[in-house]
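> Quick one, what's the 3D model for this:
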Amino acid sequence: MTYCCGVLVRDGLVMIADTRTNAGLDNISTFRKLHVFEEPGHHVLAIACAGNLSVSQSVISLLHEGVEDHEAGERHQLRDARTMFQAAQLVGTAIRQVHRVNGDVMEQSSVNFDVSFLLGGQIAGGPLRLFMIYNAGNFIECTPDTPFLQIGEHKYGKPVLDRAVSYEMEIADALKTSLISMDSTMRSNLGVGLPIDVLVVCPDKLHSELKYRIEPGEPYFHDLRERWSAALRAAHTSIPRPPYMKDVRSLTRESAERQREET
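Modelled structure (predicted):
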């Protein structure tokens, strides 16, 4: 189980990923799920992964070592991609290559070939882009209309992003909202947990603006969690009760009076 999120706004890209893997209540481990491919001045690419850990690690290894092109007799590494679209295609090809090797054996062992990726970043000469790549190797691209993509255990963190994220928001606010989304997921699903890896990329800088790991007990994230919980409680208290429902105490008194009359 995992949760990864990418937010692409006018000011830049935020990608976050937890590090928890869960193969049973007595087998919980920490593995990095946000991988950065960076050559300052030429490209900065980040891949977040969710699903079967063995499959995602095989895909990442192929992208480092090279995906075989049997027709051309060549290997293509992610760093060789000339556009973000080509990079997304290469990730899809790597997924299909791993499936050709391992898919049937995994199916025979009743293991699902389940994996998905977020690919975000910029290559010199092109724009900053964000893609979500499915386990069949096909993909979609983030747009200003919906400037975020999620993989893994996404349902608990999505309402926060739906309400708060816009393409025009500042990059610091995009990071803050992403962390609130992560906290909401962690509160509702024990399969998602710290540490959290964070990446921030600004347009045309061609290097990572921020690479950071949030460890358990990190002061800012702890404060953010407490403030968000307090803000929700305060918002709930400040909203008037539904006008079409009587005060519960009045209903209780009326019920007690009826019971006394009946006895």
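> Going by C-alpha atoms from here, please, whenever you check contacts or count neighbours.
Noted.
> what's the burial count for A164?
For A164, the neighbour count with other Cα atoms under 10 Å is 13.
> my read: it touches L175, true?
No. The pair A164 / L175 is not scored as a contact, 11.5 Å apart, by Cα atoms under 8 Å.
> Not counting residues beside it along the chain, what's closest to L90?
L78 (7.0 Å; Cα to Cα, 6 or more residues apart in numbering).
> Regarding E257, what is its secondary structure?
Of the three states, E257 takes helix under DSSP: H, G, I helix; E, B strand; the rest coil.
> Tell me how many other residues crowd it.
The number of residues packed near E257 is 11, by other Cα under 10 Å.
> Next, the second sequence, to be compared with the first:
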Amino acid sequence: MTYCVGLRLNKGLVFMSDTRTNSGVDNISQFKKLFTWCVPGERVITLLTSGNLATTQTVVSMIDERAKAPEDRSPSVFEAPSMFEAARHVGQMLRDVIRNSSPNGMRGDSTFDATILLGGQIRGGEPRLYLIYPEGNFLEASEDTPFFQIGETKYGRPIIIRAYDPEMSFEDAIKLLLVSFDSTIKANLSVGLPLDLMTYEKDSFEIGHTRRIKADDPYYMTVSEGWGDALKKAFNELPDFKF
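Model prediction:
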């Protein structure tokens, strides 16, 4: 399983993903799930993946190969005039990879399924964030839905809904996401550290802050322990139930 989040703020975008993959409790590995491409001054595109690892790695490799071969006339996120078109290109790649991997064509229950978060900014447009489904279609984040999650979403969702503010700083957004991921990690063994983090500041057209957060990271340990203590304190301060 996995857990990835893309968060839209007024000042830009924040992305975070875990790195755990597993095929059973005795076969656990670490793989990167957050990928970023940058054409300085012109575009920054970030992709987060969930689902079949072979499928997602193929999509990432296709994007890389098309960047190295400009003579290839296949649709490319590096030539897309807008983030909407970039999302269309990635959706088409994802759909084609799943179809080619499935012996009987695409099915709703295909073991080759994968889901992708795509975010970034291309000069001339605003920062945008998309959730791309295995079928290739997608949704865009909006004021009503300012963040997307993929993978094991249910445990980390409540804190984001309660505490998210579009005006929050990158620092507060990272703290919020660390609480969300900590809640998920404690509730589900299929999600685990280290975590990959990336921020993008609106109109900068360059990669922002990036970091890999390991289990012994001092700040992560402080957030994890502090959040647990804060929950216990808040619970104890609630009025007692009376029969």
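> what ranges do the helices span in the second structure?
Under the criterion DSSP state H, the second structure contains helices at 53-68, 83-101, 157-163, 170-187, 218-237.
> Does anything pack onto the longest one? Which helices or strands?
Read it as helix 218-237 of the second structure. Contact partners of helix 218-237 of the second structure among helices and strands, from 3 or more Cα pairs under 8 Å, 6 or more residues apart in numbering; DSSP states H and E: helix 170-187.
> ok, and for the helix it packs on, which residues are buried?
Neighbour counts over helix 170-187 of the second structure (16 or more other Cα atoms under 10 Å) mark 170, 173-174, 176-185 as buried.
> Report the two of the residues you listed separated the most.
F170 and I185 (22.0 Å; Cα to Cα).
> Neighbours of the closest residue to F78 of the second structure other than its chain neighbours, how many?
Closest residue in space to F78 of the second structure, ignoring its immediate chain neighbours: A67 at 6.8 Å, by Cα to Cα, 6+ apart. The tally of other residues near A67 of the second structure (other Cα under 10 Å) stands at 16.
> Contacts only, for L13 of the second structure.
G6, L7, G119, G120, P127, T199, Y200, E201, K202 (Cα atoms under 8 Å, 6 or more residues apart in numbering).
> Please name the nearest non-neighbouring residue to it.
Counting by Cα to Cα, 6+ apart, L13 of the second structure lies nearest to Y200, which is 5.1 Å off, once chain neighbours are set aside.
> how close does the one you found get to V59 of the second structure?
22 Å (Cα to Cα, to the nearest Å).
> Measure how far the host helix or strand of R260 of the first structure is from the centre of its chain, please.
Using DSSP states H and E, the element containing R260 of the first structure is helix 248-262. Here the centre of helix 248-262 of the first structure is set off from its chain's centre by 51 Å, with Cα atoms, centre = their mean, to the nearest Å.
> hmm, back to that, the residue nearest to L90 of the first structure: what's it in contact with?
F37, L63, H64, G66, A87, L90, V91.
> how does it look with 7 Å?
Residues near L78 of the first structure by Cα atoms under 7 Å, 6 or more residues apart in numbering: L63, H64, A87, L90.
> before we move on, what about P147 of the first structure?
By Cα under 7 Å, 6+ apart, the contact set of P147 of the first structure is V7, L8, V9, S166, Y167.
> Check the gap between the first one and A231 of the first structure for me.
Note on V7 of the first structure: its distance to A231 of the first structure, by Cα to Cα, is 23 Å.
> same thing with F85 of the first structure?
Distance from F85 of the first structure to A231 of the first structure, counting by Cα to Cα: 40 Å.
> Counting neighbours, go ahead and name the busier of these two.
When neighbours are counted by other Cα under 10 Å, F85 of the first structure and A231 differ, and F85 comes out ahead with 16 against 12.
> before we move on, the earlier item: can I get the contacts of L13 of the second structure in a markdown table with distance to F15 of the second structure?
Output for the contacts of L13 of the second structure, formatted as a markdown table (distance: Cα to Cα, whole Å):
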| residue | distance to F15 of the second structure |
| --- | --- |
| G6 | 5 |
| L7 | 6 |
| G119 | 9 |
| G120 | 10 |
| P127 | 13 |
| T199 | 6 |
| Y200 | 9 |
| E201 | 12 |
| K202 | 14 |
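> Of the residues you listed, just say which sits nearest to F147 of the second structure.
Once Cα to Cα is applied, the member of those that ends up nearest F147 of the second structure is L7, at 4.4 Å.
> got the contact list for the nearest residue to the closest one once chain neighbours are set aside?
Leaving out its chain neighbours, the residue that sits closest to L7 of the second structure by Cα to Cα, 6+ apart is F147, at 4.4 Å. The contact partners of F147 of the second structure, taken as Cα under 7 Å, 6+ apart, are G6, L7, R8, A141.
> All set now, cheers.
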